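Chemist: I need the structure of the sequence given here:
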Amino acid sequence: MSITTWMHRNLFDPTYVTHDLEWPSRFAVTCWLLWKRRCCLVLGSEEGYRGPIRAWPAFGGGMQTDDLGQWLLGFARFVGRCDVLVAELWGIHNGLLRAWGLCYPRVELESDCLEAVRILTSSLDALVDSALVTSIKELLVQECRVVVCHVGRSINRVADMVALWDRGLVGEQLTLLDPYANIAAVLEEDISGSISAIGESVGVG
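Modeler: Got it, this is the predicted structure:
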């Protein structure tokens, strides 16, 4: 459904969420908090990060491809109860660890999370006390050259699928050496368009 329809149903349709009578108010407040958090990040204010929004069990992961978009591996792990931004940062951290361990001299890191990209590519003070962000930034200055860039969600479909491919193995880190059929099909579609993610040793700008 469109975002307008989705918001209208959450706010005004009592049959949309029947198990929570307070859902319309909860939904409205959550949307406002998320919007405030995003605005604080974009405008360079730390205020929006003083009280992190704890949400549902989260999974972080992604994939590595070569410079032609061909599959190298996928990875995912359960990262606990956190918000989407922290889950994305965990996926980035795990991807960089794997790329660094394989000694790629050049790595292009693509994320569809603009907030994560801004945190890693600017002097923004958001999440400045986070050990996770500190660890990622230390990985970014290793011997390999890393380029961090933001991509649209439509380009990042495969990474999103991999991050969620098996929610049953909570606590384990999963590695997918060969893509499942549905993942491979989406990957082939992406190869025909704009491609590349974490990976490959040559040819990355």
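
Chemist: switch to C-alpha atoms for all contacts and neighbour counts from now on
Modeler: OK.

Chemist: any idea how far Gly80 is from Asp190?
Modeler: Taking Cα to Cα, to the nearest Å as the criterion, Asp190 is separated from Gly80 by 30 Å.

Chemist: again with Phe12
Modeler: 32 Å.

Chemist: kindly report the same for Trp32.
Modeler: Distance check for Trp32 against Gly80: by Cα to Cα, it reads 24 Å.

Chemist: structure for this one too, so we can compare:
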Amino acid sequence: MEESCVCLNTDGSLRPDEGFVAAGGLAQYQNDRWIMVFSKYLGNYTMMEAKLWGILNGLKLILDRRFESILIQIDSLEAVNAIQEGVFSTSNSTLLRRIH
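Modeler: This is a model prediction of the structure:
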């Protein structure tokens, strides 16, 4: 892959004692050269929602930098299925439609 292709790796984390989640990840070129890292405290969400927010936030940051070729890497088949089935239905879902 050429250097204009970006790999987006995201995940969520949960604080079990309080139920608060955060999402974050990193974007890098195929040659492992980092572009950016990001994280965001989300509050009281499910782990699945945290994973989806991580993808959405990462995509927004990458698109803001004008990259067009993006490979998303995530460890959740459930999140992939939710995106493919269009389950992610918040006001920010227009970003997903723009990308698709």
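
Chemist: coming back round to it: of Phe12 and Gly80 of the first structure, which one has the most company?
Modeler: Regarding Phe12 of the first structure and Gly80, a neighbour count based on other Cα atoms under 10 Å identifies Gly80 as having more, with 16 against 11.

Chemist: for the alignment partner in the second structure of the more buried one, which non-adjacent residue is closest in space?
Modeler: Under the alignment (TM-score structural alignment), Gly80 of the first structure pairs with Gly43 in the second structure. Beyond its immediate neighbours in the sequence, the residue positioned closest to Gly43 of the second structure (Cα to Cα, 6 or more residues apart in numbering) is Phe20, lying 4.8 Å away.

Chemist: tell me, what residue is most central in the second structure?
Modeler: Against the mean C-alpha coordinate of the second structure, by Cα atoms, centre = their mean, the closest residue is Ile55 at 1.3 Å.

Chemist: give the aligned equivalent of that one in the first structure.
Modeler: Taking TM-score structural alignment, the alignment pairs Ile55 of the second structure with Ile92 from the first structure.

Chemist: who touches the helix or strand harbouring that match?
Modeler: Using DSSP states H and E, Ile92 of the first structure sits in helix 84-101. Here helix 84-101 of the first structure makes contact (Cα atoms under 8 Å, 6 or more residues apart in numbering) with 58-64, 75-76, 79, 107, 109, 113, 115-116, 132-133, 135-136, 139-140, 142, 144, 163, 198-199.

Chemist: of those, just the buried ones, ChimeraX syntax please.
Modeler: The buried subset of these, as determined by 16 or more other Cα atoms under 10 Å, is captured in ChimeraX by this line:
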select :58,59,60,61,62,63,64,75,76,79,107,109,113,115,116,133,136,139,140,144,163,198,199
